[in-house]
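1. Prediction below, plus the sequence it came from.
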Amino acid sequence: MNDRTEKEVAREVHSTLYSKKTNAQKSVIKTYFDVNAVFEDPIVSVQGHDNIIRQFLLLATIFLNITPEIHTITDTVVAGNHHIVCIDAFIKYRLPLKLLLIRHEIELRTITRFEFNEQQKIVRHEDIWSLKDLLEKLPIIGCIYSGIWRRCTGLVTNQLVILTQETIKAWKYEL
């Protein structure tokens, strides 16, 4: 890594992956990721350079613009001489359509966790973000999810709890 710290490498990798620079994305993955590295987030889990590259190419294809805003970077050494770097950032994704009354930019708080091995290669890249936050920010889906779906789910689960409690009471009474 040319005397660069894992923190410096993680900052470069993060700012490159969350951009539209597809050639640079391929380069940082091939340079800094182990060949068997794993990338995962709440929706996907993939392994290997080519599969990880495809995930970030997909983002670059879907969105008009991707802008990361890093707030903090922390690091620590863990068992097995692995180095963990965590980046807390807000990433703005601009949708290709700008329709009247529909939000065309999604800002998602993301905690990115890079795990470096003894050879200073990234063996695991995990993005942690809230599926709720994402769904609420999507055009049309957000209104349905937050306004209807979550409330209905709450009503249904409450009724299931009441039904279960009443069934248990009745069963105990029978005994």
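-> Looks like it came in fine. Residues are numbered from 1 along each chain as shown.
2. only C-alpha atoms for contact and neighbour calcs from this point on.
-> Noted.
3. Does the longest helix seen in the chain pack against any helices or strands, and if so which?
-> Counting residues, the longest helix found in the chain (DSSP state H) is helix 150-174. Applying 3 or more C-alpha pairs under 8 Å, 6 or more residues apart in numbering; DSSP states H and E, we find helix 150-174 packed against no helix or strand.
4. how much space is there between the most centrally placed residue in the chain and residue 16?
-> The centroid of the chain falls nearest to residue 127 when counting by C-alpha atoms, centre = their mean (3.7 Å). Distance, residue 127 to residue 16, by C-alpha to C-alpha, to the nearest Å: 15 Å.
5. repeat for residue 144
-> Separation of residue 144 from residue 16 (C-alpha to C-alpha): 34 Å.
6. also this one, for the comparison:
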Amino acid sequence: MSHTLDDPADESSNLIQDIVRDLLSYDSVRQKRVFEYYFFRDASLTSPLMSIEGVVNIQNVYTVWKSLNRDEPSINNIVFDGKIAVVHLTQNLCPSIFPFVKMKVPAIVTLYFKETDEDSGLLKIYREEDSWTLEGLISSVPLISFWYDNVVRVVMGKLLTTAGDVLHSAVIQAQKMSLHGREIQRLGQQIAQEKLDEYRLTFGSDSRLAIEGPTNDDCSDNDNSTKKHPPYSS
């Protein structure tokens, strides 16, 4: 049973499905055949709890798992793109020492394939990654799942909604302040322009005052002139 790159798509898909089902099955003969023919000797296995290397060590981990858990997983979907197989499955947890305890935990197994030799066309697994989500673990425990769905999620939803409302109000207020500032600036520019137009009408459009507007020195000279030459009085 070897997988070549020249195989038709449907044939490759069927082969990958057979490999995955044999690997995850509790049939020791089928599982052993996968480790012997479809794993590199130095293949690695990683999960949220461990990281190991060597196909023998990986096989030992599978053996321990089968001895602790009575039911094999249920395969929901297999996606293979030619080099990577992503397996969506449900772990049916039923500890051998506590057979009355049963839980279903969603999990994902990712198998990475590569050629045994360059241009050989023969693919084997060099890496396996097992993963599961925190939500999946929580949802598998009835009491914790109820508390998580009806307390944690509800409270977090209200907190985020309130925080979002506060941020939205702050943004709106900042926009209003910005508009108000621009309006004040516009009015100031308008008043300045009106004053300049008044000086142009009074002193002529070619005079310095009409072009630049009055300065502090001009105002001081006007005041001094008024003081030195008081208006004529009878």
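-> Perfect, I can see it now. Remember, it's a predicted structure, so these values are computed and weren't measured experimentally.
7. Give me the TM-score for this pair.
-> The TM-score (TM-score structural alignment, normalised by the length of structure 1) is 0.63; 157 aligned residues with a C-alpha RMSD of 3.7 Å.
8. And residue 144 and residue 16 of structure 1? Which one has more around it.
-> Applying other C-alpha atoms under 10 Å to residue 144 of structure 1 and residue 16 shows that residue 16 carries more neighbours, namely 22 against 14.
9. Which of the helices or strands spans that one?
-> helix 6-17 (DSSP states H and E).
10. who's in contact with the following helix or strand past that helix?
-> The C-terminal neighbour of helix 6-17 of structure 1 among helices and strands, as given by DSSP H and E, is helix 22-32. Under the criterion C-alpha atoms under 8 Å, 6 or more residues apart in numbering, residues 9, 13, 16-17, 49, 52-53, 56-57, 60, 120-122 lie in contact with helix 22-32 of structure 1.
11. Where does the residue nearest to residue 47 of structure 2 when sequence neighbours are not counted sit, in terms of helix or strand?
-> Nearest residue to residue 47 of structure 2 in three dimensions, chain neighbours excluded: residue 130, at 4.7 Å (C-alpha to C-alpha, 6 or more residues apart in numbering). Element membership for residue 130 of structure 2 (DSSP H and E) is strand 123-131.
12. which helices and strands does that strand pack with?
-> Secondary elements touching strand 123-131 of structure 2 (3+ C-alpha pairs under 8 Å, 6+ apart): strand 39-46, strand 103-115.
13. hmm, back to that, what about the contacts of helix 22-32 of structure 1, which one has the most neighbours?
-> Within the contacts of helix 22-32 of structure 1, residue 122 tops the neighbour count with 28 neighbours, counted by other C-alpha under 10 Å.
14. wait, it sits on residue 116?
-> Yes: the pair residue 122 of structure 1 / residue 116 is scored as a contact, 4.3 Å apart, by C-alpha atoms under 8 Å.
15. how far apart are the longest helix of structure 1 and its match in structure 2?
-> Aligned to structure 2 and superposed, helix 150-174 of structure 1 gives a mean residue distance of 1.6 Å (mean C-alpha distance after the TM-score superposition for structure 1).
16. Tell me the buried residues in stretch 83-95 of structure 2?
-> 84, 85, 86, 87, 88, 89, 90, 91, 92, 93, 94, 95 (16 or more other C-alpha atoms under 10 Å).
17. Cool, thanks, signing off.
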